[in-house]
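Asks: fold the following and give me the result.
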Amino acid sequence: MARPRTPLLNRERIVTAALRLIDEEGLAALSTRRLATELSVTGPSLYNHFATKDELLDAVVDSVIGEVDLSMFGEPAPQPEDWAQALRDWARSYRAALAAHPNIVPVLAQGPGRRPNALRLADAVFGHLVGAGWPRGQATRIGALMRYFVTGSALASFAAGFPADAEVYDAADYPHLGEAHRLAGHRGAVDEGAFETGLEALLDGLTLRYERLAARPHS
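Replies: Predicted coordinates:
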C-alpha cells in the first residue's frame, strides 16, 4: 500500500502546528478551519483528537510548560539550604519558556487546571519548598508568588511601551523622561535587568523570612 502524502494526524502534530500559528500570528489566529488548512486535513478530523478548541489550547499551553526545566527539584533531593538557588534556576527557565512563546502567556496565566505538565511543575515547587522546611501554607503562597512574578514579567515588554519619538517627552510635562525614547532600543537589556532585579529582591526577602522561621524555638 502506498504511503500517504500527508503524515498521519496525531495530537503532537496538531499541538505543534497550533503553537506555531499562535507564535507567528497570535491567539486570535487559531481556529479549527485555519489549523486544518495548515495541516492539510479536513476540520472534522481534528475533533478526533480534541473535542473543543479549549481542550486544544490547554494542550498547547501544557506543551509550553513542558519546556520548563524542573531538574533542580529532582533526585537526588537538593540540600534544604539550596531552595533559593533552585527557585532562581527554575524562575529563569520558566521565563525563558514563556519568552519563547509570549502570545500564549494570557492563557497560561489562568492557572494549571488539569494540565499534566503544569501540575507536575506545581508539585515539584511545592514539594521542594516543604522539603526545605517551609510550612505548607507558606510554600503554597511562595509558589503562587513566583508564578505571578514570572508570568507578569512575560506578559509585555516595559521598554517597548515607550515611544522612540523624543518629542513625546516634553521636559515641561515629563522632566525625568528625557532619555525615555531610548528605552525601546534597549528592550532586551532593560526587561532582562528588571526581571533579574525583581527575582533577586524576591529571593532576598524570602531568605529573611526563612531565617526568621529557622530561628523560632521548636516545642
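
Asks: okay, CA-based contacts and neighbour counts for the rest of this
Replies: OK.

Asks: contacting residues around Leu155?
Replies: Taking Cα atoms under 8 Å, 6 or more residues apart in numbering as the contact definition, Leu155 lies against Pro102, Val105, Pro106.

Asks: what packs against the biggest helix by length in the chain?
Replies: Secondary structure assigned by DSSP state H gives helix 187-215 as the longest helix of the chain. Contacts defined by 3 or more Cα pairs under 8 Å, 6 or more residues apart in numbering; DSSP states H and E place helix 187-215 against helix 83-100.

Asks: can you list the buried residues in the helix it packs on?
Replies: Within helix 83-100, the residues scored as buried using 16 or more other Cα atoms under 10 Å are 83-84, 86-88, 90-99.

Asks: can you name every helix or strand that it contacts?
Replies: helix 53-65, helix 116-131, helix 136-155, helix 187-215.

Asks: now with 10 Å, please.
Replies: Packing partners of helix 83-100 (3 or more Cα pairs under 10 Å, 6 or more residues apart in numbering; DSSP states H and E): helix 53-65, helix 105-108, helix 116-131, helix 136-155, helix 187-215.

Asks: list the buried residues of stretch 123-131.
Replies: Using 16+ other Cα under 10 Å as the test for burial, stretch 123-131 gives Ala124, Val125, Phe126, Gly127, His128, Leu129, Val130, Gly131.

Asks: the second one and Ala28, how far apart?
Replies: This means Val125. According to Cα to Cα, to the nearest Å, Val125 stands 32 Å off from Ala28.

Asks: now distance to Ala164 too, for the helices and strands packed on helix 83-100, in JSON lines please.
Replies: Listed next are these as JSON lines, based on distance: least, Cα to Cα, whole Å:
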{"stretch": "helix 53-65", "distance to Ala164": "32"}
{"stretch": "helix 105-108", "distance to Ala164": "26"}
{"stretch": "helix 116-131", "distance to Ala164": "38"}
{"stretch": "helix 136-155", "distance to Ala164": "21"}
{"stretch": "helix 187-215", "distance to Ala164": "11"}
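
Asks: for Pro163, find the nearest of the ones you listed.
Replies: Closest of these to Pro163 is helix 187-215, at 11.8 Å (criterion: Cα to Cα).

Asks: any idea of the angle the longest helix of the chain forms with helix 83-100?
Replies: Angular relation of helix 187-215 and helix 83-100 on a 0 to 180 degree scale: 150 degrees, by axes from the mean of the first three to the mean of the last three Cα atoms, to 10 degrees.

Asks: and this one, please, so the two structures can be compared:
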Amino acid sequence: MVTKRAPKRAPKLDKSQVVAAALRLLNETGLDGLTLRTIAKELDVQAPALYWHFKNKQELLDGMATEMYRRMVTDSAGALGDTWQERLLISCRGLRTALLGYRDGAKVFSGTRFTGIPHAEEMERTLRLFTAAGFTLAQAVRATSTGFLYTIGYVTEEQGVQPLPGERREGFDVAERARILADFPLSAAAGAEIFEDYEAHFEEGLALLVAGIEARYRTG
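Replies: Predicted structure coming up:
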C-alpha cells in the first residue's frame, strides 16, 4: 500500500516578509504601481494572505516607513553629533540619503505613522540634546520637526525630477525651459537653481534652516 505524502505547506508568512518584498518592488513599480497583488505575486502567495497582516495599503505604507526608518538608524549607528546643530544636520542628511534609496521614498514616508515605538529612543536622545542646549521642549520639537519636514518636502520634489539617482524624468530639461521662458529672464535662469545640483542646494537649505533656528531661539 502506497502512502501519499501530504503536500508541503508554504512557509508561514509574517509582516516583515511582506514589508521587505514591498520595499524590493518599490524601485521597479514606484508607489502607484505597488499593490498587494504585485507583492503577493512576488511572495508566491494569494493576495488574500496579505490581508491577515495589512488591512489596506496605508497600513502597508506605515510598515514600510517603519522599516525604512529602522534601516536608516542601523546604518547611522550612533553617528549623530554632539551639538544640536550637528544632530540636526546629520539627521536630515541621513533621512535624505535613506529616502533616495527608494523610488518614491519620500512619498512613502510622508503622512505615515510608525508602527510600534522604533523611533522613540532616537527621538528621546535628540530632544534631550536640544533641551540641554537651552531649548524649551516646544522649541526643540519645532526645530526638529521643521528639519524633518524640510527634508521630506525637498526629497519629494527632487524625486519628482530624479526618481532614482542618475535617472531623470522627461520634461525637466533646463535649457529647453530657459528657451520657453525667454521673455522672463530671471525665471528662465532660475531653472538651474531649481532643477539641478540637488546636493548643493539641499546643503544650502540646511544652512539656512540652522541659521534661522539660531536667530529665532538664540541658543548656543
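
Asks: residues in the first structure aligned with stretch 24-40 of the second structure?
Replies: The alignment of stretch 24-40 of the second structure onto the first structure (TM-score structural alignment) covers residues 20-36.

Asks: what distance separates the start and the end of the matching stretch?
Replies: End-to-end distance for stretch 20-36 of the first structure: 13 Å, by Cα to Cα.

Asks: can you pull the contacts of Thr38 of the second structure?
Replies: The neighbours of Thr38 of the second structure, taking Cα atoms under 10 Å, 6 or more residues apart in numbering as the test, are Ala21, Ala22, Leu25, Thr29, Asp44, Gln46, Ala47.

Asks: any idea how many residues pack against the last one?
Replies: The reference is to Ala47 of the second structure. Ala47 of the second structure sits with 16 neighbouring residues when counted by other Cα atoms under 10 Å.

Asks: what about it, distance to Glu214 of the second structure?
Replies: Ala47 of the second structure is 51 Å from Glu214 of the second structure, where distance means Cα to Cα.

Asks: next one: the fifth one
Replies: The span separating Asp44 of the second structure from Glu214 of the second structure equals 53 Å under the rule Cα to Cα.

Asks: so which of these two has more stuff around it?
Replies: Higher neighbour count among Asp44 of the second structure and Glu214: Glu214, with 14 against 10, using other Cα under 10 Å.

Asks: coming back round to it: please identify which of the helices and strands packed on helix 83-100 of the first structure is closest to Leu177 of the first structure.
Replies: Taking Cα to Cα, helix 187-215 is the member of those nearest to Leu177 of the first structure, at 15.1 Å.

Asks: quick check: angle from that closest one to helix 136-155?
Replies: 170 degrees.

Asks: if you count neighbours, what's buried in helix 187-215 of the first structure?
Replies: Quick answer for helix 187-215 of the first structure (16+ other Cα under 10 Å): Arg187, Val190, Asp191, Phe195, Leu199, Leu202, Leu203, Tyr210.

Asks: thought Ala143 of the second structure was touching Leu89?
Replies: No: in this structure, Ala143 of the second structure is not within contact of Leu89 by Cα atoms under 10 Å, at 11.5 Å.

Asks: what is in contact with the two at once?
Replies: Here Ala143 of the second structure and Leu89 have Leu209, Val210 as joint contacts, going by Cα under 10 Å, 6+ apart.

Asks: on that earlier part again, of the helices and strands packed on helix 83-100 of the first structure, which is nearest Thr32 of the first structure?
Replies: Thr32 of the first structure lies closest to helix 53-65 among these, at 7.4 Å (Cα to Cα).

Asks: how far away is the closest residue to Met72 of the first structure other than its chain neighbours from Ala164 of the first structure?
Replies: Nearest non-adjacent residue to Met72 of the first structure, counting by Cα to Cα, 6 or more residues apart in numbering: Ala86, 5.5 Å away. Distance, Ala86 of the first structure to Ala164 of the first structure, by Cα to Cα: 38 Å.

Asks: could I get the buried residues of stretch 123-131 of the first structure in JSON lines, plus columns for distance to Arg147 of the first structure?
Replies: Formatted as JSON lines, those follow (distance: Cα to Cα, whole Å):
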{"residue": "Ala124", "distance to Arg147 of the first structure": "13"}
{"residue": "Val125", "distance to Arg147 of the first structure": "10"}
{"residue": "Phe126", "distance to Arg147 of the first structure": "12"}
{"residue": "Gly127", "distance to Arg147 of the first structure": "15"}
{"residue": "His128", "distance to Arg147 of the first structure": "15"}
{"residue": "Leu129", "distance to Arg147 of the first structure": "14"}
{"residue": "Val130", "distance to Arg147 of the first structure": "17"}
{"residue": "Gly131", "distance to Arg147 of the first structure": "19"}
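
Asks: between those residues, which is closest to Tyr169 of the first structure?
Replies: Closest to Tyr169 of the first structure, out of all of these and judged by Cα to Cα, is Val125, at 43.6 Å.

Asks: I figured the closest one hits Arg136, correct?
Replies: No: Val125 of the first structure is beyond contact range of Arg136, at 11.5 Å (criterion: Cα under 10 Å).

Asks: overlap of the contact sets of the two?
Replies: Residues touching both Val125 of the first structure and Arg136 by Cα under 10 Å, 6+ apart: Ile142.

Asks: can you flag the buried ones in the contacts of Thr38 of the second structure?
Replies: Neighbour counting with 16+ other Cα under 10 Å marks Ala21, Ala22, Leu25, Ala47 as buried within those.

Asks: from Arg5 of the first structure, how far off is the spatially most central residue of the first structure?
Replies: Residue closest to the average C-alpha location in the first structure (Cα atoms, centre = their mean): Leu98, at 3.9 Å. Distance, Leu98 of the first structure to Arg5 of the first structure, using Cα to Cα: 34 Å.
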